[in-house]
Every structure is written in C-alpha cells, then in structure tokens.
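Undergrad: output the structure for:
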Amino acid sequence: MIELALIGIGTGSPGHLTREGIAAMADADLILIPAKGDDKADLADLRRALCQQVLTSPPPLALFDMPLRDVRDGYRQGVEAWHDAIATRWEQVIRDHGALRPALLVWGDPSLYDSTLRIAERVARRLPLRLRVIPGITAIQALCAAHAIPLNAVGASVQITTGRQIRDHGWPEMVNGNLDRLVVMLDGECSFQHLDPKGLHIWWGAFLGMPNQLLIQGPLPEVAAHILDTRARARTEHGWIMDIYLIERCRSR
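TA: As a prediction, this is how the structure comes out:
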C-alpha cells in the first residue's frame, strides 16, 4: 500500500508549515515537485527551498512537467481532461521511483478550493493508494492576519467563491438574510471589476507571508485601479502571482 501525503504549505512562507507538515515531509521517501514552465520556475524553486530550510536531510525531489489545460471544448470538460493528465504524471513519477511514501506540497490548504484531492482520487483508482491530508495555513487566514481583520462582521455571513462566479453572476444573494462579505479566490481577472463598486470595501493581498507580500485595502472605487496596476506589475516581474481578496458590501460606513 502506498501512502500519498498532501501537505499544506500555506502561501509559500516556511512559517506557514505546521509541525505535522514538517514531520510528514521528513517521513516521505519522495517529494513530487510540479514544474509549470520557465515563467513560473519560482514556484518549483520555492518548494525546493522549503525542503532545504525545514529538513536536515530532505528526501529525493522529483520534478515533473505539468500538462497544459485546454478549455476549447468547454471549461468543465477541459478541467476534467487536465486532471486526468496530471494524475497520469503523478502515477508515472511514483512508479518510476518505486515510492511508498510520496508527498506533494500544496499551496494553502489541500481541502480548500484546490484540485489536488480530486486528482489524488484518480491516482487511487490506478494504484493501491491511501491518502493522508495534512492541513496548512489557508490563504484566507493569511489574508485576514496580514490586514489584521476578522473574517466576518458581527452576526454576518461570509461566502467563499471564485472570480469566475463573480464575473458570471455578480454578487451572490442569500435566500434568507444578507450576505455582507465575500472571499474571492482563483481570480486571475480581478473580477471585482464586474461589480457595482458603490458601497464596496476590499482587502486585497498577494504573496502573503512572503518577503514580497503586497497589501492594498480601501473603498473599491478608490483602490481598484491601484490593485489592477500593482497586480499586473508584480505578475510581470515574477512570472506568476497568487492573490486573494475579501470584499464587503457596506450597509453603512
């Protein structure tokens, strides 16, 4: 039986690793490192650096190329095919190395808005595999901590959603009560641009917990352009960006 560990690593800072996560890394006999192209080489380098910083004797690291996602036949179909292709890569790397305790370092928390669990389920259909999930600091926790704010207002609800949902459907409505805050993840297009900015306040962050952390907050009409410009420049400089924001619909401010 192969035990595959999915280890949450927060947003890339060594301080976001839990003791349980470090112990799981040390126990692994192989750590899989996805490579996402030259423009995102920093992502693989960060995973390597984490291993070197927290482990006295890191296990072998196996770099593998990530397949590209093709959504020309539809978003859901493209994602399903992409997940199948990634699962095939994982399976091949595990087989090639004869690993019995492989591990993957997952940005944020493996349970929250991440495809890693769905891909692991595919691998488990092909290999005698048991899955172990080690939670990490989520980008949501890191965002709220960086801005020193609570996740929810007093007695108010919060919804976690994606940029795609905001872009396609606008501000979600609750059947009963009021939805005052949204946490928006997986938003490569700054979909807050599709919302009426009046009365909205945003807390935005990128590279959370890292030396190049970026934070912007304020009334959306006043800071939206600043976020767009800052995000574009940072992505150009690093070749990638991971950001998240909390946005509030203010009844009165």
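
Undergrad: going by C-alpha atoms from here, please, whenever you check contacts or count neighbours.
TA: Noted.

Undergrad: got the buried residues for stretch 115-126?
TA: 116-117, 119-120, 122-124 (16 or more other C-alpha atoms under 10 Å).

Undergrad: so residue 5 sits against residue 101, correct?
TA: Yes - contact between residue 5 and residue 101 holds when scored by C-alpha atoms under 8 Å: they sit 7.3 Å apart.

Undergrad: and for comparison, fold this next one:
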Amino acid sequence: MIRLLLIGIGTGNPDHLTRAATKAMNEADLILLPRKGDAKSDLIDLRRTICAQVLTGPARIVEFDMPVRAAEPAYLDAVVNWHAAIADLWMEQAAIHLSGGGTMALLVWGDPSLYDSSLRIAARLGPQIDVHVIPGITSIQALTAAHGISLNRLAAPVLITTGRRLAQQGWPTGVDDVVVMLDGDCAFRVLPPQDLHIWWGAYLGMECEELAHGALGDVGPAIVERRAALRERHGWIMDVYLLRRATSEVN
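TA: This is a model prediction of the structure:
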C-alpha cells in the first residue's frame, strides 16, 4: 500500500504553508517535483526552496519531467489523455522508489480541490493508493487579501469559472460577482465593460507579485499589455481576477 499526500502549498510564498502541510511533507518518504520545461523553471525552483526550508526528515526528493499536453481540437479529450500519462509517471516513480510501500507526496499549487487536476489523476491510480489531501491557500484568497477586499458581497453568491468558459459563453446568468481562473487570453475582453470593475493579480504571494484594479474599461487594456510583458519576462504567468458588476445592493 502506498499513501499519497496531495499537499496544498499556496501560491508560491513559503510563508503560506500551513503547519499541517509542513508536517505532511516531513512524513513523506518520497516527494515528487514535476519539471515543466525551462520556461517555467521558476515553478520548480519555488518547490525546491519550500523543501529546503521545511524538510527536517529523510524524505527523498525526486524530479520528473511532465508530459506535454497535446494540442488537440477536442480540449477535454486532450486533458483526459494528459492525465492518464501523468498517472503513469506517478506510478512509475512509486514503483522505482517505494517498491516496499511508503508515503509519496506531491506539492500542489494553491489547494488540490480548486481547478487542479491532482485528485482526478490520483483517482486513476487504483485501490492500492491511499489518497490524503492537505488543504492550502488558494489564489483567490491571495487575490482578495492582496487587494484588501471581501470575495462576496452581503448575502450574495460568487461564481468561480475559467477563462475558456467566459470567452465562449459570456457573463454567467444569475450572478454579479465572477472569479476567473486559468485564463490564458484575457477573456474579459469579450465583455461589455460598462458597470464592470476588475481586481487582478499575478504571481500572488511571490516577490514579483503584480496587482491592478479599477473600472474594466479603464484598466482592462493596460492589464492585457502588462500581462503580455510579464509573460515575456518570466516565461510563464499565473494570474486570477475578480469581476464585479455594479448593483444597487449594499457591498
């Protein structure tokens, strides 16, 4: 039996690690660190830094190369095939390094339950893998903290969606507050900017954190330019934003 720990590590700041996360890392026999190519070397460097700062036990750290997701027209099919390839890699590393059983850990950005595929991948591993989740600080929490705002308005709902869905379907019905994640192309550009405000953040919690907020019509174009420049500078970008439609309700 192999125990798999999916450990939420927040948005890249080692100070975001919970005590439970630190304890779980030190319980592991094996910690897997995925490499995602030279352009995203900062991501594995942050994981290495976290390990160096909190590990006191004999956990073995093993790095592996993540498979590349195929650029297939059918997005969901491409993701499913990609997840299968990642699951095979996890099992391969477990077979090499934990042939007699033990505890394997993966460090997950944010929280494993929110727009992360680790749990879906783990579900492919079979009954011999005992999965445990250690929650972490999400990019949404880091965004609202950085801007000093509440996520929800008084007694009002908030919808969390993706840039792909926002671009394809426009503003969701029935809500006035929308958090957008996994947006590679600034999907807010498809929306009429009237009465919309945006709170945007990139590299949240890191030294290179970037923030912007204001009326969408005023700051939206600047965010598009700024985002492109940051991606060029760092080779990757992680960002999230809250869109809020003006209403007559009390905030």
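
Undergrad: tm score of chain vs chain?
TA: Scored against TM-score structural alignment, normalised by the length of the second structure, the superposed chains reach a TM-score of 0.95; 247 aligned residues with a C-alpha RMSD of 1.3 Å.

Undergrad: more neighbours: which of residue 5 and residue 101 of the first structure?
TA: Here residue 5 of the first structure and residue 101 are compared on neighbour count by other C-alpha atoms under 10 Å; more neighbours surround residue 5, at 24 against 20.

Undergrad: shouldn't the more buried one be within a strand?
TA: Yes - under the criterion used here (DSSP: H, G, I helix; E, B strand; the rest coil), residue 5 of the first structure sits inside a strand.

Undergrad: so how far is residue 35 of the first structure from residue 27 of the first structure?
TA: 23 Å (C-alpha to C-alpha, to the nearest Å).

Undergrad: and the two? Which one has more around it.
TA: Applying other C-alpha under 10 Å to residue 27 of the first structure and residue 35 shows that residue 35 carries more neighbours, namely 18 against 15.

Undergrad: hang on, residue 131 of the second structure packs against residue 1?
TA: No - Residue 131 of the second structure is not in contact with residue 1 according to C-alpha under 8 Å; the separation is 10.7 Å.

Undergrad: who has more neighbours, these two?
TA: Using other C-alpha under 10 Å as the criterion, residue 131 of the second structure and residue 1 rank with residue 131 on top: 18 against 13.

Undergrad: what packs against the helix or strand harbouring that one?
TA: Following DSSP states H and E, one finds residue 131 of the second structure within strand 129-134. Contact analysis of strand 129-134 of the second structure by 3 or more C-alpha pairs under 8 Å, 6 or more residues apart in numbering; DSSP states H and E lists strand 2-8, helix 19-27 as its packing neighbours.

Undergrad: repeat that with 6 Å
TA: Contacts of strand 129-134 of the second structure with other secondary structure elements, assessed using 3 or more C-alpha pairs under 6 Å, 6 or more residues apart in numbering; DSSP states H and E, are made with strand 2-8.

Undergrad: stretch 216-226 of the second structure vs the first structure, average distance?
TA: Overlaying the first structure shows stretch 216-226 of the second structure at a mean distance of 0.9 Å from the equivalent residues (mean C-alpha distance after the TM-score superposition for the first structure).

Undergrad: and that stretch, which stretch of the first structure?
TA: Against the first structure, the aligned range for stretch 216-226 of the second structure is residues 220-230 (TM-score structural alignment).

Undergrad: what lies in contact with the matching stretch?
TA: Stretch 220-230 of the first structure has contacts (C-alpha atoms under 6 Å, 6 or more residues apart in numbering) with 197, 200-202.

Undergrad: now for those: which two are most distant?
TA: Checked with C-alpha to C-alpha, the contacts of stretch 220-230 of the first structure reach their widest spread between 197 and 202, with 9.8 Å between them.

Undergrad: higher neighbour count, those two?
TA: Neighbour count, other C-alpha under 10 Å: between residue 197 of the first structure and residue 202, residue 202 has more, with 25 against 16.
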